[in-house]
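**Q** any chance you could fold what I've pasted below:
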Amino acid sequence: EEDLLVVHLVSHGMQNGQLLLQQPGIELPNLSPQDFAEMLEPLNVRRKLLVISACYSGQWIEPLKDEDTLIMTSARADRTSFGCGDDSEMTWFTKAVYQSVGLSLADPDAMFEDINQQIRTWEEEIGMGESNWSYPQSHVGENLREWLSQMPQPAP
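**A** The predicted model follows:
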């Protein structure tokens, strides 16, 4: 009753929503949101926080959302996301979640709005037009929202 499973997936996303999985020397299939949902099923985990940082990651919300899950994706289902590359330490979305804004679950809606605004700022700073913005997406299940609101908050 006190547990929250946190999973953060980062990869190249494909237009069909799958994450590209590559590891030299190992043949891996790509990972679809439906396959990931099936992987979670036998764990019987009630509360989940899922962060997916990949192009087209908005496609992960519908197959994984429920009343006990918070899902944050770096892009809308039909959009690419940014800040990734061979020379990147982390994606823009990952950087926003853990460094610039921070993972603060007391008010997940406000946290996600701040993350979204940080991404928009970076997109505008490089001169990206609105037609190319990534539009990060989120879902907060009502049961999880209630549970998070009852959690003790750290002292300032």
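**Q** C-alpha from now on. contacts and neighbour counts both.
**A** Fine.
**Q** end to end, how far does stretch 59-72 reach?
**A** For stretch 59-72, the first and last residues are 11 Å from each other (C-alpha to C-alpha, to the nearest Å).
**Q** actually stretch 65-80, sorry about that
**A** In stretch 65-80, first residue to last residue: 21 Å (C-alpha to C-alpha).
**Q** quick one: that stretch to chain centroid distance?
**A** Stretch 65-80 sits 6 Å away from the centroid of its parent chain (C-alpha atoms, centre = their mean, to the nearest Å).
**Q** what does it rub up against?
**A** Here stretch 65-80 makes contact (C-alpha atoms under 8 Å, 6 or more residues apart in numbering) with 15, 17, 46-61, 64, 81, 93, 112, 132-145.
**Q** are any of those buried, and if so which?
**A** 17, 46-61, 64, 81, 93, 112, 133-141, 144-145 (16 or more other C-alpha atoms under 10 Å).
**Q** residue 135 contacts residue 116, correct?
**A** Yes: with contact defined as C-alpha atoms under 8 Å, residue 135 counts as touching residue 116 (7.4 Å).
**Q** for the comparison step, fold the sequence that follows:
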Amino acid sequence: MAGQRAGLIVQICALAMGLALSLALPTRAEAASPFDAWAVVVVAGDWRGAGGGPTKAFDNARRDIAARLSDRGFDAGRISQFSVKPDSALARPATAKAIYETLSAESAQAPGCMVYFTSHGDPQGVVVGDLILPPNILGLMIDRSCGDKPTVVVVSACFSGVFVPALAKPNRMILTAARPDRTSFGCGEADTYPYFDDCFLQVLKDAAHFAALAPGVQACVAAREIHEGVRLPSEPQIWIGPQLRPLLPLLTFAAPASP
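**A** Sure thing, here's the model as predicted:
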């Protein structure tokens, strides 16, 4: 009897220890996101609307895209926000120098990079304050900071397709709000977000990964422009490098937070 009693005690202890370990180990849903150590920069490059008056559209997009990225598995502490008119402690003054220095510092130990610009644009580049940041300079900034790491670059601006040739590398995904010869829409004084940024937010809420997000944003923008009666659609552009293409579906976003 004593032996049976001792054996039963050992079994109970083993079960208790197994239960404790199972509670201590992270579940699949709690497992670390593949993006939690990525360096992220989100930039609102202008405060003026299409008519020249003030607009919150770009800063609204900057703020809410940073929050949505955090919700989908990016570490909020590694998301650096920039604005030409910072409205809170979350955003720093946007200059090309400050953006580059921050991206360089944050990406030094990061496994990947994400860069997002929302602003006005023209065939020469994207507006950052009173200056134009051209594609070749942004390309150099990303080359020198992120190097060969997996990198996602999003440029939400008119004519932003001009960035694809300068930024395209085997390890990168480029998503732009328009063709090189087309405008994008929704940056007026009364707009909450540019159309493209609004679609990015909508699709990112439920997308499994970047490979699904990009065509989802394209489809959303097309539907919005048809609804608004846009005569010449913006036609957002997607470019995914051959090294990154097979990896993207494996880099899945964290499950969205409950409403």
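**Q** overlay the chains and give the TM-score.
**A** Superposed pair, TM-score by TM-score structural alignment, normalised by the length of the first structure: 0.82. Supporting alignment: 146 aligned residues with a C-alpha RMSD of 2.2 Å.
**Q** the buried ones among the contacts of stretch 65-80 of the first structure in strands, which ones?
**A** When those are checked against strands (DSSP state E), the matches are 48-53, 137-140.
**Q** what is the equivalent residue in the second structure for residue 97 of the first structure?
**A** In the second structure, residue 97 of the first structure lines up with residue 200, judged by TM-score structural alignment.
**Q** no, scratch that, I was asking about residue 20 of the first structure
**A** Per TM-score structural alignment, residue 20 of the first structure is aligned with residue 127.
**Q** got the contact list for the corresponding residue of the first structure for residue 119 of the second structure?
**A** Alignment note (TM-score structural alignment): residue 119 of the second structure maps to residue 11 of the first structure. Residue 11 of the first structure makes contact with 19-21, 53-54, according to C-alpha under 8 Å, 6+ apart.
**Q** find the nearest non-adjacent residue to residue 225 of the second structure, please.
**A** residue 233 (6.5 Å; C-alpha to C-alpha, 6 or more residues apart in numbering).
**Q** I'd say the one you found and residue 222 touch.
**A** Yes: assessed by C-alpha under 8 Å, residue 233 of the second structure is found in contact with residue 222 at 7.1 Å.
**Q** host element of residue 23 of the second structure?
**A** Here residue 23 of the second structure is covered by helix 2-24, with elements defined by DSSP states H and E.
**Q** same thing with residue 141 of the second structure?
**A** Applying DSSP H and E, one finds residue 141 of the second structure within helix 135-146.
**Q** and that helix, how far out from the chain middle?
**A** Its chain's average C-alpha position is 17 Å from that of helix 135-146 of the second structure, according to C-alpha atoms, centre = their mean.
**Q** same question for stretch 102-110 of the first structure.
**A** Relative to its chain's centre, stretch 102-110 of the first structure lies at 13 Å (C-alpha atoms, centre = their mean).
**Q** same check on stretch 143-162 of the second structure?
**A** Centre-to-centre, stretch 143-162 of the second structure and its host chain are 11 Å apart (C-alpha atoms, centre = their mean).
**Q** measure how buried residue 10 of the first structure is and give me the count.
**A** 21 (other C-alpha atoms under 10 Å).
**Q** likewise for residue 68 of the second structure?
**A** Neighbours of residue 68 of the second structure (other C-alpha under 10 Å): 19.
**Q** wait, it touches residue 205, no?
**A** Yes: using C-alpha under 8 Å, residue 68 of the second structure is in contact with residue 205, at 7.1 Å.
**Q** just give the nearest non-adjacent residue to the equivalent of residue 60 of the first structure over in the second structure, would you?
**A** Matched to the second structure by TM-score structural alignment, residue 60 of the first structure sits across from residue 163. Once flanking residues are discounted, residue 163 of the second structure sits nearest to residue 135: 5.0 Å by C-alpha to C-alpha, 6+ apart.
**Q** counterpart of the one you found over in the first structure?
**A** By TM-score structural alignment, residue 135 of the second structure lines up with residue 33.
**Q** same check on residue 183 of the second structure?
**A** Mapped onto the first structure by TM-score structural alignment, residue 183 of the second structure lines up with residue 80.
**Q** what sits against the closest residue to its match other than its chain neighbours?
**A** The shortest distance from residue 80 of the first structure to any non-neighbouring residue, by C-alpha to C-alpha, 6+ apart, is to residue 55 (4.1 Å). By C-alpha under 8 Å, 6+ apart, the contact list for residue 55 of the first structure reads 12-15, 74-75, 79-82.
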